[in-house]
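[1] what's the 3D shape of this:
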Amino acid sequence: MADKLQIFLTVVRHMNFSRAAEELYMTQPAVSQYIKSLEEELNVQLFDRSQKKIQLTKAGEIVVYYGKEINMLSTKMNRALDDLTNHVAGELLLGASYSYGEYLLPKCLAAFLTNYPQVYPRICIDNTTEIADKIINQTLDLGIIEGSIPIKRLVMHKIATDHMVIVAKSEQTVHNLNDQTWIIREQGSGTREAFEHFIKEHNIVPHRILEFGSTQLIKEAVVNGLGVALLSEWTIKNEMQLNKLQIVLKDKYNYNRDFHAIHLNTPFLSKTAETFLEFLKK
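    Have a look, this model is predicted:
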């Protein structure tokens, strides 16, 4: 059934037998025969062929849903079996929140790939909540997030401590933080969570809040005088060197948080993911 399922999913992706046949280097009649054979095996009709364009039946939609899961599990099984050879190689599916992913991960990966050149990483950058969801849905091997996330299905490993500071436009005078416009990340972001803990800890009531969807956008907004922000020192190095941003009230206000690597609570973490995790922890 595996071959028939792959052919079926290819037809679904194109919703066209001819295009699927081209991708599979098969003839259209051969593709049609495979689909017919799968329908007979499952005793259902997968496509409605009564219109000019084929459409999935309800049974077809069910087979698509579970067929994709079967594919994913098959891939994971093969990778787990490959790990028995103890080779650190192949695809590594990584997710990271913005602060770590955009500013620290590239350097870390470069060092790792020097030792393991046969690893091929694929990177997804998103906020902490989305990365956790992707780990749970098994579309990522490892995630790197800001702060922590209390989900029992996930295992967390501390990999670094992040020092966060208040930044303002260079030469801007900042005294009372309650009078400032604060530029912050969206809900679900680890940086947003840190900001909320920070203002609660210091009894700060912002005069105004602007919510932006990335660290880079926040930095540009601060550089242009729209307000102040609480950001990781790692993310502002270039702007500090170019004298575009300054750290304000550093002696009185700062915040530390941890970066964690997360993965699904499973005994079958791939050898490649396990090796990269140990590399991060060191």
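[2] when you work out contacts or count neighbours from here on, use the C-alpha atoms and nothing else.
    Will do.
[3] tell me which stretches of this protein form strands.
    Using DSSP state E, the strands of the chain run over 47-48, 55-56, 90-96, 119-125, 142-146, 154-169, 181-184, 208-211, 229-232, 245-247, 255-264.
[4] measure the most centrally placed residue in the chain to residue 273 for me?
    Closest residue to the average C-alpha location of the chain: residue 95 at 3.3 Å, with C-alpha atoms, centre = their mean. Applying C-alpha to C-alpha, to the nearest Å, one obtains 12 Å for the distance of residue 95 from residue 273.
[5] identify the contacts common to the two.
    Jointly contacting residue 95 and residue 273 under the rule C-alpha atoms under 8 Å, 6 or more residues apart in numbering are residue 142.
[6] who's in contact with the nearest residue to residue 20 once chain neighbours are set aside?
    With sequence-adjacent residues excluded and distances taken as C-alpha to C-alpha, 6 or more residues apart in numbering, residue 20 is closest to residue 11, at 5.1 Å. The contact partners of residue 11, by C-alpha under 8 Å, 6+ apart, come to 17, 19-20.
[7] what subset of those residues is buried?
    With burial judged by 16 or more other C-alpha atoms under 10 Å, the buried subset of those is 17, 19-20.
[8] just the ones in helices from these, please.
    17, 19-20 (DSSP state H).
[9] quick one: which of these is nearest residue 48?
    Nearest to residue 48 among these, counting by C-alpha to C-alpha, is residue 17 at 12.9 Å.
[10] how close does the closest one sit to residue 43?
    Here residue 17 is placed at a distance of 21 Å from residue 43 (C-alpha to C-alpha).
[11] hang on, the earlier thing: for residue 104, see how far away the residue nearest to residue 20 is.
    41 Å.
[12] cool, residue 128 as well?
    16 Å.
[13] and this one, so I can compare the two:
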Amino acid sequence: MDMQQLVYICTVAECQSITKAANSLYISQPALSHFISKVEDQLGVKLFDRSTSPLSLTFAGERYIEYARQILMMENNMSKELGDISKNRKGRIRVGFPFERCSYMLPLILPRYRKKFPGIDVQIFSSKGDILMDRILKGQLDFAILPFQNNDNDGKDKNLEAKLIYSEELFLVTAKNVVGPEYYVDNCPYAVDLNKMKDLPFIFLKKGHALRTFLDLLFGSYKIKPNIFMEIDSNTCACRLASANMGVTIVPAMTIELAKCETEVDIYSLTKHPVRWEILALYRKDAYLSEAEKSFFEIAGEVFSKRSFIQHYRADNRPDSGTGRPG
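    Take a look at the predicted model:
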């Protein structure tokens, strides 16, 4: 048994198809099929049930995958630790980001990181948060940068460690003059009262997104049932729809920078005390964090904890800044 065998079998299990796995591994389908049959003959058990579609694991296969992932994780930890010991700054890190957060954060992190670690191959994978967490647990990612976790992900969180990168404010975004003084907190034109907002036509992300989970908990804590007018999959789209007066939305500061709305918008804090969520680096509790990985966290924290954002437009059509962009 060698590492190649473990990788090949795990890839087939992940893809649930020998053809797809062969494409992923850059080998021919007949060669991979022969390889699997040879391994099964050596072990004296069938690892895959070929009568099902998609391909499924037998009980023996499930046990093989469980041990294989542990061995691959140990091998990965050993390689990273020995790399640190030797100070040989060559290797790779596999990083996950949600789609929109990747386009916002990576261009600001990677130049500084490359300068410090020119020999490290940074491999990026973008997807939804739950998929990223699964890939961490399966050893397919070293870590992922994700917002707020609610500690209720089918037991996933108990196997993950979290490190704070920075905290980020959430804002109500509306077209100009949609929200009037009746929604303000203590007549403050920069902050709205959550208790007065329930009847506004909200554009929310669909359930399953981290922001939707956070907002459901936030409104629930105020015992408010918001008027959800539309559900979509993109914060940026929600922000742009709000700017077109198709509803109002709540998004992180990042999204306002990314959306580049065609028309000016009004931006309000949620209550007088800013509502913030945490942006975290998640990794397996049993993972060894290399110097290269720790430095990625540190650089990300340095970049975004110091990054400023022009937070508010005046509700009377006289914005604090002509652009609403970060300073």
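[14] now the TM-score, please.
    Scored against TM-score structural alignment, normalised by the length of structure 1, the superposed chains reach a TM-score of 0.73; 270 aligned residues with a C-alpha RMSD of 4.1 Å.
[15] sorry, back to before: who has more neighbours, residue 128 and residue 104 of structure 1?
    Under the criterion of other C-alpha atoms under 10 Å, the comparison of residue 128 of structure 1 against residue 104 puts residue 128 first, with 26 against 14.
[16] mind checking the longest helix of structure 2?
    helix 59-86.
[17] by contact count, what packs against it?
    Other elements packing on helix 59-86 of structure 2 under the criterion 3 or more C-alpha pairs under 8 Å, 6 or more residues apart in numbering; DSSP states H and E are helix 3-15.
[18] try 10 Å
    Judged by 3 or more C-alpha pairs under 10 Å, 6 or more residues apart in numbering; DSSP states H and E, helix 59-86 of structure 2 is in contact with helix 3-15, strand 48-49, strand 56-57, strand 91-97, helix 291-305.
[19] residues in contact with the closest residue to residue 97 of structure 2 other than its chain neighbours?
    Of all residues not flanking residue 97 of structure 2 in the chain, residue 126 sits nearest, at 4.9 Å (C-alpha to C-alpha, 6+ apart). Each residue near residue 126 of structure 2 by C-alpha atoms under 10 Å, 6 or more residues apart in numbering is listed here: 95-103, 132, 144.
[20] return the member of the residues you listed nearest to residue 269 of structure 2.
    residue 101 (20.8 Å).
[21] look up how far residue 173 of structure 1 lies from residue 247 of structure 1.
    11 Å.
[22] looking at the two, which is more packed in?
    Legend: neighbour count by other C-alpha under 10 Å for residue 247 of structure 1 and residue 173, higher for residue 247 (19 against 9).
[23] contact partners for the nearest residue to the more buried one once chain neighbours are set aside?
    Once flanking residues are discounted, residue 247 of structure 1 sits nearest to residue 167: 4.6 Å by C-alpha to C-alpha, 6+ apart. Listed by C-alpha under 10 Å, 6+ apart, the contact set of residue 167 of structure 1 reads 174, 219, 222-223, 227-233, 236, 240, 245-250.
[24] cutoff 6 Å now
    228-229, 246-248 (C-alpha atoms under 6 Å, 6 or more residues apart in numbering).
[25] check residue 142 of structure 2 too.
    Neighbouring residues of residue 142 of structure 2 by C-alpha under 6 Å, 6+ apart: residue 94.
[26] against residue 232 of structure 2, how distant is it?
    Using C-alpha to C-alpha, residue 142 of structure 2 is found at 30 Å from residue 232 of structure 2.
[27] same thing with residue 20 of structure 2?
    30 Å.
[28] the two - which one has more neighbours?
    Comparing residue 20 of structure 2 with residue 232 by neighbour count (other C-alpha under 10 Å), the higher total belongs to residue 20, at 15 against 12.
[29] and that one, what element?
    In the assignment (DSSP states H and E), residue 20 of structure 2 maps to helix 18-25.
[30] and that helix with helix 3-15, angle?
    130 degrees (axes from the mean of the first three to the mean of the last three C-alpha atoms, to 10 degrees).
[31] helix 18-25 of structure 2 - contacts with which helices or strands?
    If contacts are counted by 3 or more C-alpha pairs under 6 Å, 6 or more residues apart in numbering; DSSP states H and E, helix 18-25 of structure 2 sits against helix 3-15.
[32] rewinding a little: can you lay out the helices and strands packed on helix 59-86 of structure 2 as TSV showing distance to residue 201 of structure 2?
    TSV is the format used below for the helices and strands packed on helix 59-86 of structure 2 (distance: least, C-alpha to C-alpha, whole Å):
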stretch	distance to residue 201 of structure 2
helix 3-15	41
strand 48-49	50
strand 56-57	45
strand 91-97	30
helix 291-305	31
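[33] looking at these, which is nearest to residue 116 of structure 2?
    Minimum separation from residue 116 of structure 2 across the helices and strands packed on helix 59-86 of structure 2 (C-alpha to C-alpha) falls at helix 291-305, 8.8 Å.
[34] list the buried ones in the closest one?
    For helix 291-305 of structure 2, using 16+ other C-alpha under 10 Å, the buried residues are 292-293, 296-297, 299-301, 304.
[35] can you put those residues in JSON lines and add distance to residue 151 of structure 2?
    Below are the buried residues of helix 291-305 of structure 2 laid out as JSON lines (distance: C-alpha to C-alpha, whole Å):
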{"residue": "292", "distance to residue 151 of structure 2": "27"}
{"residue": "293", "distance to residue 151 of structure 2": "23"}
{"residue": "296", "distance to residue 151 of structure 2": "24"}
{"residue": "297", "distance to residue 151 of structure 2": "21"}
{"residue": "299", "distance to residue 151 of structure 2": "26"}
{"residue": "300", "distance to residue 151 of structure 2": "23"}
{"residue": "301", "distance to residue 151 of structure 2": "22"}
{"residue": "304", "distance to residue 151 of structure 2": "24"}
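[36] could you single out the nearest of those residues to residue 227 of structure 2?
    Of all the buried residues of helix 291-305 of structure 2, residue 304 has the smallest distance to residue 227 of structure 2: 32.7 Å, by C-alpha to C-alpha.
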